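The amino acid sequence is not available; the structure is as follows:
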């Protein structure tokens, strides 16, 4: 009797489960046919920031050149000339002027004359001679340069002193390459030209 009751209870339980499953199966299609799903937008946690377009950089207006107004009969103005750089002098073509002091003292002029001869500079020595005698006779530049340039001991002025108003007496020494030595003496006559004391004549007082 007890086993029968248990079998009946088990059957009842199984039946209940089947009925419950059938009920669920009937309700499922209804749920699926209720309609399409609708998507609801969610709020963005980072709101978009609108960027304003860049502002243009203002450019100052450029002044327009004033138009030249030419009236009838009025000459057209020529444009200003472009400055040109001065051409530089060619050093090879530049000849420096012969430098000479300007002695007004007669003794100083005679000393400068013999100093130039000691350097065999006949051209400079001629600048201490009166203009009408320069480069001629005893003052020929080529002859003077040749003679005073052939010295083993160049000519050297030993003494120079005034001998009157327009004369200077001198003593000098030199040794020629030939071996001939000279201890000479001379009297130099001078003349004044344009405020300068210039040699007019030299008179030897011994053999050299």
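Good, I have the coordinates. Note that the coordinates shown come from a computational prediction; the quantities given were computed from them, not determined experimentally.

C-alpha from now on. contacts and neighbour counts both.
OK.

Stretch 170-186: end-to-end distance?
By CA to CA, to the nearest Å, the extent of stretch 170-186 from end to end equals 5 Å.

hold the first one in mind and look at this next one:
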């Protein structure tokens, strides 16, 4: 008797076929549920599509509404009135140590045609009130210019150290070669009300200062 004619043969064949069917179905379900990776490495892997990220609340910009009418320009600020600028009070503080000759010239007596010795003394003390020792030394005779009290640097340093600069009170001639000069200044807490007798001399056609005798 051949094996195919026995009952056991057909039972074994049916069981083998059923096992193959179950294995095929399991493989098919596994293959369709998980995508297979591309083989060979020759195919370019496509990037996975990601959902667009919405901007956070801090970076959301709201577009302004467009108006049909043109924008109205803002009015220009009105300029400050000049009267208000001129009426500002001057700052209160310590008087400057050095003043210009133009500011101190108002204290000098106005004379239509002063004589040469009065003019020389006036210009000398005007330079001292501005702490300009170089200009003041130009009105001193050459023999004493740059020496002692008539030194340019000494005069600039001394008259520039005043708390209140030198202020000329009056200048008047005493005789043909002597001029009286009255002035005041303050060093720290000490105020000087000075009177000086200035002796002049003609040198090379110019009237210059030769000697000064003063109380302070």
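Yep, that arrived. Note that this is a predicted model, so its numbers are computed, not measured.

TM-score for this pair?
After superposition, the two chains reach a TM-score of 0.48 (TM-score structural alignment, normalised by the length of the first structure), with 103 aligned residues with a CA RMSD of 1.4 Å.

shouldn't residue 187 of the first structure be in contact with residue 172?
No - taking contacts as CA atoms under 8 Å, residue 187 of the first structure lies outside contact range of residue 172: 11.5 Å.

Regarding the second structure, what is its longest helix?
helix 7-33 (DSSP state H).

Give the closest residue to residue 126 of the second structure in space, chain neighbours not counted.
Of all residues not flanking residue 126 of the second structure in the chain, residue 101 sits nearest, at 5.9 Å (CA to CA, 6 or more residues apart in numbering).

how close does that neighbour sit to residue 201 of the second structure?
Residue 101 of the second structure is 24 Å from residue 201 of the second structure, by CA to CA.

Name the single longest strand found in the second structure.
strand 190-203 (DSSP state E).

Roughly how far does the residue nearest to residue 126 of the second structure sit from residue 123 of the second structure?
Taken as CA to CA, the span from residue 101 of the second structure to residue 123 of the second structure is 9 Å.

on that earlier part again, list the buried residues of the longest strand of the second structure.
Residues of strand 190-203 of the second structure classed as buried: 193-201 (neighbour count, 16 or more other CA atoms under 10 Å).

Show me what it packs onto, helices and strands only.
Using 3 or more CA pairs under 8 Å, 6 or more residues apart in numbering; DSSP states H and E, the elements in contact with strand 190-203 of the second structure are strand 178-187, strand 206-214.

quick check: angle from that strand to strand 206-214?
150 degrees (axes from the mean of the first three to the mean of the last three CA atoms, to 10 degrees).

looking at the helices and strands packed on strand 190-203 of the second structure, which is closest to residue 116 of the second structure?
Set against residue 116 of the second structure and scored by CA to CA, those come closest in strand 206-214, at 6.0 Å.

Give the buried residues for the closest one.
207-211.

orientation of the longest strand of the second structure relative to strand 178-187 in degrees?
Going by the same axes, to 10 degrees, strand 190-203 of the second structure makes 150 degrees with strand 178-187.

Contacts for strand 190-203 of the second structure next, please.
117, 121, 141, 177-186, 207-216 (CA atoms under 8 Å, 6 or more residues apart in numbering).

Now the element after the longest helix of the second structure, going C-ward?
helix 82-86 (DSSP states H and E).

Give the buried residues for the following helix or strand past that next one.
Next helix or strand after helix 82-86 of the second structure toward the C-terminus (DSSP H and E): helix 101-104. Using 16+ other CA under 10 Å as the test for burial, helix 101-104 of the second structure gives 101, 104.
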